[in-house]
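Asks: Quick one, structure for this:
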Amino acid sequence: MNKRDYKESAPGEIYHVYNRGVANENIFIDQEDYSFFTYRLRQNLFPDEELEYSKTRIAVLPPKSFSLLGYCLMPNHFHLLIRQNGKISTSTLLLKVLTSYSKFYNKRHGRIGHLFQDRFKQVHVSDDRYLTWLSAYIHQNPKVAGLVNDPAKYKWSSYLDYITQTHGSIITGQDIILGQFKNKSDYKGFVESSYKIIKEKKDLEEYLLDI
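Replies: Model (predicted):
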């Protein structure tokens, strides 16, 4: 499958979905922006939940349509690892979330025009090695960018869901990745050891192409 063919996503498959702001501009300014983006994700991942953020009901996707294996929201871009569980495509989920978020962001910040650069990118995750390296890459993004010294201290990623016991998370599929390690500590060690390799992108061209 072409890595950017949005129409051919298939049930049971995992995809790395990412995009950045138009002209590399920030897409998240403050905590309320990050919170609203994750809220819109949660609303479509868990439509049966009573969510207090919204004052009105909106059309959401059927329960368990997708599993979110990991994510990282950076100031000017985002990464999502998504498993499509049924026939509803990942593009349906992303278009709902990104359209809603763009309207929210533009209204809140007095902005007009496109927020995101082109359409989102989607890469099929074809094997376990690819999946584990992508997970490490996504979780190391804040440290590689110099935002934190320890990725565990970055609030807007799923890393803590992998290395600690968390509650109320939007992550539902971490066992797919953690199942390839002895335990959470083993996974943490893998991510920590990956930092230098990821920063230099040594031997990762086939996995991190065009990110």
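Asks: contacts, neighbours, all on C-alpha from now
Replies: OK.
Asks: Hmm, residue 170 is touching residue 42, no?
Replies: Yes - applying C-alpha atoms under 8 Å, one finds residue 170 in contact with residue 42, separated by 5.9 Å.
Asks: Over to the residue nearest the centre of the chain. Which of the three states is it?
Replies: In the chain, the residue lying closest to the centroid (C-alpha atoms, centre = their mean) is residue 80, at 2.0 Å. Here residue 80 is strand, with the state taken from DSSP: H, G, I helix; E, B strand; the rest coil.
Asks: for it, what are its contacts?
Replies: Going by C-alpha atoms under 8 Å, 6 or more residues apart in numbering, residue 80 touches 16, 17, 18, 68, 69, 70, 71, 72.
Asks: So which of those wins on neighbours?
Replies: Counting neighbours by other C-alpha atoms under 10 Å, residue 70 leads these with 27 neighbours.
Asks: Double-check that it belongs to a strand.
Replies: Yes - assignment of residue 70 by three-state DSSP places it within a strand.
Asks: How about the contacts made by it?
Replies: Counting by C-alpha under 8 Å, 6+ apart, residue 70 makes contact with 80, 81, 82, 135, 138, 157, 158, 159, 171, 173, 174.
Asks: Let's see that with 10 Å instead.
Replies: Contact analysis of residue 70 by C-alpha atoms under 10 Å, 6 or more residues apart in numbering lists 16, 79-83, 134-136, 138-139, 157-159, 161-162, 170-174, 177.
Asks: where do the helices sit along this structure?
Replies: Secondary structure of the chain by DSSP state H: the helices cover 31-45, 90-108, 128-144, 159-163, 174-178, 184-200, 205-208.
Asks: Alongside the first, I'd like the structure of this one:
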Amino acid sequence: MIMEIVTLEVRMPRRARLLLPGMPLHIVQRGHNRQQCFFNQTDYLFFLSLLQDFAGRLNCPIHAYVLMTNHVHVLASFSELTDIACVMKGVAQEYAQYINRRAGRTGALWEGRYRSCPVPTERYVMACQRYIELNPVRAGMVDSPELYRWSSYNGNAGFREDPLLTPHFLYEGLAPDPGERHECYRQLFRRPLTVKQLEELRGSINCGHVPGASGGKRGRRWNN
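Replies: Have a look, this model is predicted:
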């Protein structure tokens, strides 16, 4: 007797995104199969211009960001929770089209859906900004965050103007005077993030939950 084996593909429903009014979102978009997404200075500048354009149109303040070679981190606030999809989808699509035209390539540039998780303000916002802006240091690309051009650190630390940034109120609360505020911000980076903070922030973006909540060890893990 010949038995026919039939394999059924079962697709699990996508997990609903956790969006909490009043909480900034930590967003990560990664290259397809971890492939490179930025190839020269013009690419980085074009992506940042797109992010500034879409966030400005929808009144979505950007508090921190970093563009790595194969992924992007953004910390942003959204007055309308549906705007996150408009911003990230718009930026990702236009940037992918630009790269495909410039490089004469086809196919997916991004891995698919961006990842996101809410960031409770009082405990995690400043830690999340440090986590994002220290990515190039953890990756061994630079020795200190001010040496990496494609992040928000130099803007938040007062080393240069960054028109993309809108300060979070906790950042503004570091000190009333801008010069003192910048120095306070730099001081934060002289203390490394704790192992617990790193695990909680990584776990939250891996699984889409609030940092510190249970479940951070499930799902696919990313190191940066």
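Asks: so what corresponds to the residue nearest to the centre of structure 1 in structure 2?
Replies: The alignment partner of residue 80 of structure 1 in structure 2, by TM-score structural alignment, is residue 74.
Asks: any idea how far residue 106 of structure 2 is from that match?
Replies: 26 Å (C-alpha to C-alpha, to the nearest Å).
Asks: cool, residue 45 of structure 2 as well?
Replies: Distance of residue 45 of structure 2 to residue 106 of structure 2, given as C-alpha to C-alpha: 22 Å.
Asks: What of residue 116 of structure 2?
Replies: Residue 116 of structure 2 sits 27 Å away from residue 106 of structure 2, taking C-alpha to C-alpha as the criterion.
Asks: thinking again about what came up before, ok, and the contacts of residue 70 of structure 1 in structure 2?
Replies: Contacts from the contacts of residue 70 of structure 1 that recur in structure 2, judged by both residues aligned by TM-score structural alignment, their matches' C-alpha atoms under 10 Å, are 16, 79-82, 134-136, 138-139, 157-159, 161-162, 170-172, 174.
Asks: just the buried members of those residues?
Replies: Among those, those buried by neighbour count (16 or more other C-alpha atoms under 10 Å) are 16, 79-82, 134-136, 138-139, 157-159, 161-162, 170-172, 174.
Asks: Determine the number of other residues adjacent to the residue lying closest to residue 61 of structure 1 once chain neighbours are set aside.
Replies: In space, and not counting its chain neighbours, residue 61 of structure 1 is closest to residue 44: 5.4 Å by C-alpha to C-alpha, 6 or more residues apart in numbering. By the criterion of other C-alpha under 10 Å, residue 44 of structure 1 has 23 neighbours.
Asks: and the corresponding residue of structure 2 for residue 44 of structure 1, how far is that from residue 129 of structure 2?
Replies: Using TM-score structural alignment, the partner of residue 44 of structure 1 in structure 2 is residue 54. Residue 54 of structure 2 is 21 Å from residue 129 of structure 2, where distance means C-alpha to C-alpha.
Asks: repeat for residue 29 of structure 2
Replies: Going from residue 29 of structure 2 to residue 129 of structure 2 by C-alpha to C-alpha gives 16 Å.
Asks: Out of the helices of structure 1, which is closest to residue 24 of structure 1?
Replies: When the helices of structure 1 are compared by C-alpha to C-alpha, helix 90-108 sits nearest residue 24 of structure 1, at 15.1 Å.
Asks: Which residue numbers in structure 2 does the closest one align to?
Replies: Mapping helix 90-108 of structure 1 onto structure 2 (TM-score structural alignment) gives residues 84-102.
Asks: mean per-residue distance, the matching stretch to structure 1?
Replies: With mean C-alpha distance after the TM-score superposition for structure 1, stretch 84-102 of structure 2 departs from structure 1 by a mean of 0.7 Å once superposed.
Asks: buried residues in that stretch?
Replies: The neighbour-count criterion (16+ other C-alpha under 10 Å) identifies 84, 87, 88, 89, 90, 91, 92, 95, 96, 97, 99 as the buried residues of stretch 84-102 of structure 2.
Asks: which ones are touching the first one?
Replies: Going back to what we said before, that points to residue 84 of structure 2. Residues in contact with residue 84 of structure 2, defined by C-alpha under 10 Å, 6+ apart, are 19, 25, 27, 55, 58, 60, 76, 77, 78, 90, 116.
Asks: For residue 141 of structure 2, see how far away the fourth one is.
Replies: If you measure residue 55 of structure 2 against residue 141 of structure 2 using C-alpha to C-alpha, the figure is 28 Å.
Asks: ok, the two, which is more surrounded?
Replies: residue 55 (24 against 13).
Asks: Quick check: the closest residue to that one other than its chain neighbours vs residue 152 of structure 2, distance?
Replies: Closest residue in space to residue 55 of structure 2, ignoring its immediate chain neighbours: residue 87 at 6.2 Å, by C-alpha to C-alpha, 6+ apart. Distance from residue 87 of structure 2 to residue 152 of structure 2, counting by C-alpha to C-alpha: 18 Å.
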